[in-house]
Structures are given as structure tokens and as C-alpha cells.
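1. What shape does this take:
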Amino acid sequence: MYTISEISQLTQTTAHTIRYYEKEGLLFPTRTTSGIRRYDETQLTWLRFVLRLRSTHMPIDQIRQYVELFLASSETHDTSLERLRLLEAHQENVRQQLAELVRTEQMITEKIMAYQQLHPTVNKTI
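-> Sure thing, here's the model as predicted:
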């Protein structure tokens, strides 16, 4: 089991952010009798997943929707198809972000090459 400061170090995020995710219904740590948050390996893995989704600009509302679907899933009510659709839609957004990053990197490369032609004696970085 991990404390909030340990999980903060392991995920390289702030305790404030972790508490915020808990408040938003994205994390569910257990608590000791004195109220101290405790996280196990499953919660650590889940937090890392949430952080990845956030780093790719998935809105908190969509992550919460995924969590709610996951929690609502049972033998009588399977939500895996809805979760699949939600992740597929986000994957398309990530692919668009990647394409935009590639275009931006190409533009920067062209600019660098133009400046390098102006200053041929400077060490080339690309």
C-alpha cells in the first residue's frame, strides 16, 4: 500500500492533483481508520492510466464517464461496448494530435534548415 506522497512520487504528479482526481470521482483510495489515503497496485495502475488520458487532453468529464461505465458494469449490465467506443473516439483524437505534431515538427525542421543555410559555420542540430 502507498501513501499519497508515495504515489505522488511514483507518478510524478502532485498530491493536490491526486486529491482533485479523487474529488472528481476518478480515484477511490481506501482510507485508514484515521482517514489517511492508501493506494494499492491496482489504484496506482489506474492513476497512471488517468494521467495518460489527461496528457492526451481527454476531458475530466469523459474520464468520469469511463469510470462510471466501468463501475456500472456487472453480470447483468455489460458496459464494455460503451467503454470501447469512448476509447476509440479518444484514440482518433490522439491520432489527430500526433499528425499535428508531425506537421509542426516538419515546419520547425524547415525553419532550422533555412537558418543553418544562413549560418553554415554553426554546428547543425539536425
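2. From now on I want contacts and neighbour counts done on CA atoms only, so please keep to that.
-> Fine.
3. What segments of this structure are helices?
-> 4-11, 15-23, 41-55, 60-72, 80-118 (DSSP state H).
4. number of nearby residues for residue 62?
-> A count of neighbours around residue 62, defined by other Cα atoms under 10 Å, yields 14.
5. Excluding residues flanking it in the chain, which one is nearest it?
-> residue 86 (7.9 Å; Cα to Cα, 6 or more residues apart in numbering).
6. Please provide the structure for the following sequence as well, for comparison with the first:
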Amino acid sequence: MNISDVASSTGLPVKTIRYYEDIGLIAPARSANGYRQFSDSDLHKLAFIGRARSLGFGIDACRDLLRLYNDQTRASADVKKLAQSHLNEIDRKIAELGQMRATLSHLVEACAGNDRPDCPILADLAADRSKA
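-> Sure, this is the predicted structure:
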């Protein structure tokens, strides 16, 4: 299977597939003329990586997940630990976004949004927080 067929099958851009090859996540065979020849296994790995990336796993975590997937002696606890760590990071980001939203919502409510130049949004952004 060639790279455009793989891109179509996995929904991944050709550039992304080439990048995954460059960083060693996949290693498709090469034909005599140098074209990539993807196997069903390569296609499966790319779909696996695509799904992991859609869940927010980074490249290094995808590498770890692939290693664990291919290790038939793995402990599911190792997979769970990796996923739990990622889930904790997502929860941290959600909490941070909630705080950002609350602050911005307060500032938007405080701004009159009229023709006058005074604006609590700009005042807050310009505040010197290093003195706190």
C-alpha cells in the first residue's frame, strides 16, 4: 500500500505519516525504486497512533503505548499508569482553563464596553504581578 492510500485509510495527513517515519514510530518497507510500501501492520500502527493522539497523548507516550501494545508480557498496570498520568494532566489543564475562564468572565463583566477609554480588561493585563 502506498502512502496516499494509507493517508486515506487512516485519516492522517501524508506529512504526518512521513514525520512518524522520520522519528521512528513506523518503519515501512521500501521498494526497489525507493517508494514506501506500507503493510497491514504499519496501517494498524498508524491507526493506533492516530487514536492515541486524538486522546491527547504526546509522541513519547505514543511510543510507550506502542511498546506496551507489542509486549505480550506487559502488565496492564503499566498501561493504566501511563493512561492515569495522562488523565491527571488533562484534569490539571481543565482546572487551569476553568480558572482562566472565571477570571476572563469577571473581567468581561466588569468592562462597560462603551466609548470611554477605561477598560478593566486592559488594566488587569497591564498590572504588575511581580509586586504581589
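7. about what we covered before: residue 33 of structure 1: which of the helices of structure 1 is closest?
-> Across the helices of structure 1, residue 33 of structure 1 has its closest neighbour in helix 4-11 (15.6 Å, Cα to Cα).
8. What is the closest one packed up against?
-> Applying 3 or more Cα pairs under 8 Å, 6 or more residues apart in numbering; DSSP states H and E, one finds that helix 4-11 of structure 1 contacts helix 15-23, helix 41-55.
9. picking up where we left off before, Throw the helices of structure 1 into CSV and include distance to residue 29 of structure 1, thanks.
-> Converted to CSV, the helices of structure 1 look like this (distance: least, Cα to Cα, whole Å):
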stretch, distance to residue 29 of structure 1
helix 4-11, 9
helix 15-23, 8
helix 41-55, 7
helix 60-72, 14
helix 80-118, 22
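10. Just send the helices and strands packed on helix 4-11 of structure 1 back as CSV, with distance to residue 73 of structure 1 and mean neighbour count too.
-> Shown next, in CSV, are these (distance: least, Cα to Cα, whole Å; neighbours: other Cα atoms under 10 Å):
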stretch, distance to residue 73 of structure 1, mean neighbour count
helix 15-23, 20, 15
helix 41-55, 17, 15
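11. Could you save the ones you listed as TSV and add columns showing distance to residue 112 of structure 1?
-> Shown next, in TSV, are the helices and strands packed on helix 4-11 of structure 1 (distance: least, Cα to Cα, whole Å):
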stretch	distance to residue 112 of structure 1
helix 15-23	37
helix 41-55	28
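12. looking at those helices, which is closest to residue 117 of structure 1?
-> helix 41-55 (36.2 Å).
13. orientation of that closest one relative to helix 15-23 in degrees?
-> Interaxial angle, helix 41-55 of structure 1 versus helix 15-23 (axes from the mean of the first three to the mean of the last three Cα atoms, to 10 degrees): 100 degrees.
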